[in-house]
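# quick one: sequence plus predicted model below, questions after.
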Amino acid sequence: MIKSIREAVSERRTIVNVVGVLVLLAVVAPFIIVGVPQLAGASQSHVVLSDSMSPTFESGDVILVEDVDPASIEEGDVITYADGSGERTTHRVVEVVERDGERQFRTQGDANDDPDGDLVPASAVEGRHTHTLPYIGHVVLFAGSRLGLALFVIVPGALLAVSEVWDLYRAWKRAEGDDDTTDRDGDGDSTGARAAGNGAPEPTEDD
């Protein structure tokens, strides 16, 4: 009976551990992809900072972008490009324009009423949008703030240091207790030997 109960408890613990690992992977995996977008077949990842492409993706989402040959970009594609200052924008191509022998793109945010003012040259295109990771950008931006740095780096580091000190203290106390036990055991053996000696029968003249 007891054995069957132990086996049932052990089985439940195994199930809980497996579920826990799966949940952990589900939580951690998106952040791994943000850091290494190549795992999802993309070349870059970017945090969305505005709602100009709503409802396709929203501010606080993370988008994945793949390298693409500008010649393959068509109307309807969502592209990421950099302007002269290096600022990145991700908007939808609403028109492909051939001008002065160069392929250019007229873009517009899905939430905007009008197209962007300037055409995007092919040389400014960084990639094409492939996937969206909702809400992950909020965590990424928070982690980069002072408070986020404290919560995700400083506090865990301090807790780890406290844990290490506590483990060392417990090990020291355990070793000290073992020494005391050894001393007490040694004293008991000596006393027992003396008692045995005192209790031994005295030789008699008959012997």
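It's in. Residues are numbered from 1 along each chain as shown.
# from here on, contacts and neighbour counts on C-alpha atoms
Fine.
# okay, strands next: where are they in this protein?
With strands called from DSSP state E, the chain shows them at 44-47, 62-66, 78-82, 88-99, 102-108, 120-121, 125-133.
# take this one as well and set it beside the first:
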Amino acid sequence: MIRSVLRWGGNILTVLLVIFITFSIFAMFHAKKNPNNVPSIMGYKPLTVLTGSMQPILDPGDMIVIREKDPNDVKAGDIITYRIDQDTLVTHRVVAVIDEAGGLSFRTKGDANNTEDQDLVPKERLVGALAFNIPKGGAIADFAKTGKGFILFVLVPIFLLIALELKTIWTELSKGKKDSSQPKDPMGV
């Protein structure tokens, strides 16, 4: 019983790990094809935190997953990711929502920074809002993109999963052969 639960738990963890790594690899290839567009899967976008401006909430090396959000639904206190230029994204907290004749914009500040960001963020630069973060997930995803990481996080779990399934099949086939090779008592005794 315990062995079966552990095997199922291991299989579930392996599948989740393969999905996580596949998601990261998909994001990497998509980002290389179109560097101006953050890859999205069902509205969720994975990013890696590079600086400590949002510590202690977000540390460098954490993976954040942002979700697309209507700019009209952003409120003070939300953590948003926005584009400051073609190649640079920033994730900071909204300290004020400004709705003027020129349009909607946001005043932001990194939690670890002493001052608010100098420029307002127009709603057109909003990429999304923080859905959740995975501590050190970005570092793991970056390692998984290397040759050694791909082998460790993708190929090894896949081979282990296949080996476990082949062992299970072999065991079941062996049981079947033993059952069929035993002579049956014609008297049914």
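Alright, I've got the coordinates. Computed from a predicted structure; not experimentally measured.
# out of the strands of structure 1, deepest packed?
strand 62-66 (a mean of 24; mean count of other C-alpha atoms under 10 Å).
# by contact count, what packs against that strand?
For strand 62-66 of structure 1, the elements it packs on are strand 44-47, strand 125-133, judged by 3 or more C-alpha pairs under 8 Å, 6 or more residues apart in numbering; DSSP states H and E.
# please convert these to CSV, extending it with distance to Gly177 of structure 1.
Formatted as CSV, these follow (distance: least, C-alpha to C-alpha, whole Å):
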stretch, distance to Gly177 of structure 1
strand 44-47, 55
strand 125-133, 54
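# what's the match for Gly9 of structure 2 in structure 1?
Per TM-score structural alignment, the equivalent position to Gly9 of structure 2 in structure 1 is Val19.
# what number of residues lie near its match?
By the criterion of other C-alpha atoms under 10 Å, Val19 of structure 1 has 12 neighbours.
# then Ala122 of structure 1?
Ala122 of structure 1: 16 neighbours (other C-alpha under 10 Å).
# which residues does it contact?
70, 102-105 (C-alpha atoms under 8 Å, 6 or more residues apart in numbering).
# can you rerun that using 10 Å?
Ala122 of structure 1 is in contact with 69-71, 73, 81, 102-105, counting by C-alpha atoms under 10 Å, 6 or more residues apart in numbering.
# where's it relative to Gly188 of structure 1, distance?
Using C-alpha to C-alpha, to the nearest Å, Ala122 of structure 1 is found at 90 Å from Gly188 of structure 1.
# angle of the lengthiest helix in structure 2 against strand 44-48?
Taking DSSP state H as the criterion, structure 2 has its longest helix at helix 2-33. For helix 2-33 of structure 2 against strand 44-48, the angle by axes from the mean of the first three to the mean of the last three C-alpha atoms, to 10 degrees is 80 degrees.
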